[in-house]
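In: 3D model of this:
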Amino acid sequence: MNEGWTWLTDGDNWHGPDGIPTRVAEHLGYSLLILLIAVAIGVPLGLLIARTGNPLAFTVISVANAFRALPTLGLLVLIYLLTTGGDSAALIPLIALAVPPILLNTYEGIRQVEPQIRDAASGMGMTGLQILLRVELPIAVPLLMLGVRTAAVQVVATATVAAYINLGGLGGYIMDGVLLQEYGTVVGGSVLVVILAIAVQLSFTLLGRVLTPKGLRQKS
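Out: Now for the predicted structure:
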């Protein structure tokens, strides 16, 4: 642990193209891109299956749960070998990791809306789309954001595997440290990943609180 602290407090590690700020920016860049793609897939799909029959919902949820069991590193290496490599090789398995919690929580958030609320909105003359956007989605926000927060933390913590195909980020410190037997670098890189994951969790907790309608915040 002392070696890790020494590495973290060494000023040389905070400058240059391989410095900590650069690696953190790379790590956050990958993670944000992956999360945005996962939200773009998971939220609409969750809304769709929540509005359709049980057979489709059961199939999609089963597939989503199956993806959660996939080994991210193994999938990363397989895709890298089967394709020309590049950023997509790291993005695909991490997107597969991030979509399920977003999809499932979006689905559950919409399904938890009481039928009486939908009936009241319909009685006021709202269309199906208006009910979805003005009634169901606001009520589903707490669960939806919980799914996004879970996905964000998982991606930040797991994006270290990108270092296995030389895509940078904080995982590079861990990988290089293991290969070179520089355990201070391994410990320091691991600490940075943990700190970043905690910061992301706190940020999305606050964001979820802000986005939750005032009435629901007061109930919670």
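In: C-alpha from now on. contacts and neighbour counts both.
Out: Will do.
In: those strands in this protein, which residues are they?
Out: Listed in chain order, the strands of the chain (DSSP state E) amount to none at all.
In: in it, which spans are helices?
Out: 2-8, 20-50, 54-68, 72-82, 87-111, 115-123, 128-131, 137-158, 171-180, 183-211, 214-219 (DSSP state H).
In: Go through the fifth one and flag the buried ones.
Out: By that I understand helix 87-111. Within helix 87-111, the residues that count as buried by 16 or more other CA atoms under 10 Å are 89-111.
In: run this one through as well so I can compare:
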Amino acid sequence: MSVLQGIVAWFADPAHWSGADGVPMRLGEHIAYCLLATVLATAIALPLGLILGHTGRGGSLAINVSNAGRAIPTFGIVILAFLVAGSGLLPITVALVLLAIPPILTNTYVAVRGIDHELRDAAEGMGMYGSQVLRQLEVPLAMPLIMAGIRTSAVQVVATATLAAFVSLGGLGRYIFDGLGQQVYAEVAAGAILVAVLALTVEYLLSKLQTAMTARGLRSGQRDDPMAPKTTATPA
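Out: I've put the predicted structure just below:
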């Protein structure tokens, strides 16, 4: 039997679609890990990026430190957290959160700092104070790049959450690790396909959410709008 035939047979087997090791259960576990990590990373990086971008103080240092963290292998973080905290949800959550923070933080900072200063001056001239300028001007204009950072982080997290199986958790990575251990390569390929499909689905759904949360004048085809943020750096 060829690998392709083995993959088809694996997906066609009803046993792989029910029970604790079935695709629905593993998919739900994988989504739960990803959702937890992405929400935590957003809760940390988004406010920090907004504050740094709004004030312009300490932003470069924070971004450089955050981006330097990308050089640290996620697998190494999982191993270190596993040695410190033992098996369970903590090691993979820490690793995924650290992986997800840089794109969100960088994009948020760049988006806010890139907004035309004349718009800020005009808002202040209308009587807006700092927090009002941030909420009513900067956040709406920065939203496209902010959402792009969240999309990037979410897709990276989906792909990397397969490492949860390494610390005795579930998720779609269970098929990959178990398949490698048993030399059942059809199962390995099936797990990889499921992860890829989930990543593409997340990318698609978040792209739709990004469009919905972006002001109409900033959407594709209206980039010449004078209210559009003028970024001065390349986002993650």
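In: Distance to Trp14 of the first structure for the helices of the first structure - can I get that in TSV?
Out: Formatted as TSV, the helices of the first structure follow (distance: least, CA to CA, whole Å):
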stretch	distance to Trp14 of the first structure
helix 2-8	8
helix 20-50	5
helix 54-68	35
helix 72-82	28
helix 87-111	25
helix 115-123	54
helix 128-131	50
helix 137-158	20
helix 171-180	13
helix 183-211	12
helix 214-219	41
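In: winner for burial among these?
Out: helix 87-111 (a mean of 24; mean count of other CA atoms under 10 Å).
In: That one vs the second structure, average distance?
Out: In the superposition against the second structure, helix 87-111 of the first structure averages 0.5 Å from its aligned positions (mean CA distance after the TM-score superposition for the first structure).
In: which bit of the second structure covers that helix?
Out: Counting by TM-score structural alignment, helix 87-111 of the first structure falls onto residues 89-113 of the second structure.
In: For that stretch, what is the distance to the chain centroid?
Out: Centroid displacement of stretch 89-113 of the second structure relative to its chain, using CA atoms, centre = their mean, to the nearest Å, is 7 Å.
In: Please apply the same query to stretch 152-166 of the second structure.
Out: With CA atoms, centre = their mean, you get 9 Å for stretch 152-166 of the second structure.
In: Can you give me the end-to-end span of that stretch?
Out: Stretch 152-166 of the second structure stretches 23 Å from its first residue to its last (CA to CA, to the nearest Å).
In: who's in contact with Val23 of the second structure?
Out: By CA atoms under 8 Å, 6 or more residues apart in numbering, the residues touching Val23 of the second structure are 16-17, 172.
In: List only those of those flagged as buried.
Out: Here, 16+ other CA under 10 Å leaves 17, 172 buried among the contacts of Val23 of the second structure.
In: need the contacts of Val23 of the second structure in JSON lines with distance to Val78 of the second structure, can you?
Out: As requested, those are arranged in JSON lines below (distance: CA to CA, whole Å):
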{"residue": "His16", "distance to Val78 of the second structure": "28"}
{"residue": "Trp17", "distance to Val78 of the second structure": "29"}
{"residue": "Leu172", "distance to Val78 of the second structure": "17"}
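In: From the contacts of Val23 of the second structure, pick the one nearest Glu118 of the second structure.
Out: Leu172 (49.2 Å; CA to CA).
In: Tell me which residues touch the corresponding residue of the first structure for that closest one, please.
Out: Counting by TM-score structural alignment, Leu172 of the second structure lines up with Leu170 in the first structure. Leu170 of the first structure is in contact with 20, 23-24, 26-27, 160, 163, 189-190, 192-193, counting by CA under 8 Å, 6+ apart.
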